[in-house]
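> Take a look and give me a structure for this.
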Amino acid sequence: MKNLIIILVSFLFTTGYSYAQAVDANNNALNALATYGPDGANIGASSIVRNPPRPIDGTVYLFDSWNNKTLILTNSQEKPFELNSNINFNTKLNAFESKIDSETIFTFDFTNIDKIIINNRVFKNIYSPVDGGYRIFEVIAASKDFEIYKNYSIDIKEGSPNPQLARANDKYIIKDSYYLKKGKSFKKLKLKKSDILKATGSKSSLVEDYAKENKLNFKNERDVQKIVGYYMSL
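Okay, the predicted model is just below:
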């Protein structure tokens, strides 16, 4: 087995100066990615990729491609760090990752990150009392009164040795669920009319009329974003 070289990549923060050097995105290799500052805050670490003992179809990654335009906003630096390629979200590990090479992955640590915006989609590390710890959620909609988050997880559909079923291998299935954070309340949410209107409180009748007039579906994520956008304008 050939020797593996683990490239240690660290992030350090400062105001007014940052540095990033990424190699050709076509081969998904990340040579270096860093900012410099006095606090020495580290927001990631590298690890070796190990293949599962048996092949599994599908993918654990949320985005089809690793070529995703990304902004990383840290807790100590006003100017966001920009990464134009080589990043994806691992739904199994609930973590953002970059490929250093074919055998090494850099995993981002959200301790010193405020949020990651990837392809205009916002992700934040939120404490979930439902899950008993911090998780990275996609922010679907946010107002001054409540926020709606989307959680991603992975499930494995078992394969079968029966050749008539044509699925000998196991398969990754990406699942999602929604959460509503309102005040101190944090609970699972179903995208349905009654739950969304309940979150809008005294303005629910106006929101309901707006959704009806514009033929918006409370079960549709994009429509819910429009509905919450209207709520914020009231």
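
> Only C-alpha atoms from now on, for both contacts and neighbour counts.
Noted.

> what about the residue sitting furthest away from the middle of the chain, which SS state?
Most distant residue from the mean C-alpha position of the chain: Q164, 37.2 Å away (CA atoms, centre = their mean). Secondary structure state of Q164, per DSSP: H, G, I helix; E, B strand; the rest coil, is helix.

> Does anything pack onto the longest helix anywhere in the chain? Which helices or strands?
Using DSSP state H to define each element, the chain has its longest helix at helix 221-233. Here helix 221-233 touches strand 133-142, helix 204-213, going by 3 or more CA pairs under 8 Å, 6 or more residues apart in numbering; DSSP states H and E.

> Name the next helix or strand downstream of the longest strand along the chain, please.
Counting by DSSP state E, the longest strand found in the chain is strand 170-182. Downstream of strand 170-182, the next assigned helix or strand under DSSP states H and E is strand 185-189.

> Stretch 112-119: which residues count as buried?
112-113, 115-118 (16 or more other CA atoms under 10 Å).

> Over to stretch 122-130?
Those would be 122-125, 128, for stretch 122-130 by 16+ other CA under 10 Å.

> cool, stretch 200-212 as well?
200, 204, 207-208, 210-211.

> thinking again about what came up before, and the longest strand of the chain, what's buried?
Buried, per 16+ other CA under 10 Å, within strand 170-182: 170-174, 178-181.

> I'd like the structure of this one too, to check against the first:
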Amino acid sequence: MKNCILVCFLITSSIIFAQGMHDSQRSGFTNAMQYEGLYLTPGQLDELNGGTSVYLFSNWEGKFEIYISDKKGYSISNLNYNLKTNTLESKISKDSVFQFDINKVKFIRQGSKKYKLYKIHTENELFQEIYFSNKVTLLKGFDAVLKKGSINPLTLEYIHKDKYSIDENYYLKLNNTNFIEIDLNKKSFLQLMGDKASSVEKYASDFKLSFKSETDLLKIFQYYDTL
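Okay, here's the model as predicted:
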């Protein structure tokens, strides 16, 4: 029954695509993914999440592409990632949410942004790939952090309720070393670049590139890869 519901939902809301493949080679979404998942109601989600948002994307609606290989994937118009449970979810209706088995997903695209699973901590988590090459991987991670509210000492009522906020952290891997958490500033990057640091620093200065800018870091690491 659950598979039937999921099939109907995906048929009506998804567009199957596959780069470099003929229609006869394309398989159905559930056949290719073989998803195991969990159905939850919004009330159950609120209970799990403490009643506030712990989702990566501020808007569930949009163009999302779920890839199961480098060239094959599926387009879906409703998707989000739960940072607390590390689950990929889609709203099937007002009363139901489906949690996908994210370990069967190779990567996700939302517009120009690419998200992929990495095991930097104790389990696989979804990170945004800022830059990726044979020498360099720069990732942005996301954490749902609970901010404690405040209580009126006289009435014992909440002035501000507890709520989650999304913290961002960056992780860098150079030349097949382990990932390390890094701050976006010139000193943090240059001290990891060894004998290439002076060349990179000069390049960034000549072209007025900031180590605090994700866009500029793309150009900086593209240059780094040429050294």
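
> Please state their TM-score.
Here the TM-score for the pair of chains, by TM-score structural alignment, normalised by the length of structure 2, is 0.75; 206 aligned residues with a CA RMSD of 3.2 Å.

> Can you add distance to T74 of structure 1 and give the buried residues of stretch 200-212 of structure 1 back as CSV?
Output for the buried residues of stretch 200-212 of structure 1, formatted as CSV (distance: CA to CA, whole Å):
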residue, distance to T74 of structure 1
T200, 31
S204, 36
V207, 35
E208, 38
Y210, 37
A211, 36
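
> T104 of structure 1 is in contact with V9, isn't it?
No. Taking CA atoms under 8 Å as the definition, T104 of structure 1 is not a contact partner of V9, at 11.1 Å.

> Give the residue from the two that has the larger number of neighbours.
T104 (21 against 18; other CA atoms under 10 Å).

> how about the more buried one, what does it touch?
6-7, 46-49 (CA atoms under 8 Å, 6 or more residues apart in numbering).

> list the ones among the residues you listed that structure 2 also has?
For these, the subset whose aligned partners also touch in structure 2 (both residues aligned by TM-score structural alignment, their matches' CA atoms under 8 Å) is 47-49.

> ranking those residues by neighbours, who comes first?
I48 (16 neighbours).

> per the alignment, it corresponds to what in structure 2?
Under the alignment (TM-score structural alignment), I48 of structure 1 maps onto L40 of structure 2.

> so which strand or helix has the counterpart of D64 of structure 1 in structure 2?
Aligned counterpart of D64 of structure 1 in structure 2: S58 (TM-score structural alignment). Using DSSP H and E, S58 of structure 2 sits in no helix or strand.

> With K198 of structure 1 instead?
Residue-wise, K198 of structure 1 maps onto helix 193-199 under DSSP H and E.

> And for that helix, what's in contact with it?
Contacts of helix 193-199 of structure 1 (CA under 8 Å, 6+ apart): 146, 182, 189, 204-205, 207-208, 218-219.

> mind listing what's buried in it?
For helix 193-199 of structure 1, using 16+ other CA under 10 Å, the buried residues are 196-197, 199.

> Of the residues you listed, just say which sits nearest to E78 of structure 1.
Of all the buried residues of helix 193-199 of structure 1, E78 of structure 1 sits closest to A199, with 32.1 Å by CA to CA.

> how close does the closest one get to I100 of structure 1?
43 Å (CA to CA, to the nearest Å).

> Next: L216 of structure 1.
43 Å.

> okay, these two: which has more neighbours?
I100 (25 against 16).

> Please say which position in structure 1 G111 of structure 2 maps to.
Per TM-score structural alignment, G111 of structure 2 is aligned with N119.

> Also S90 of structure 2?
Match for S90 of structure 2 (TM-score structural alignment): S98.

> and its match, what is it in contact with?
By CA under 8 Å, 6+ apart, the neighbours of S98 of structure 1 are 30, 86-88, 105-107.
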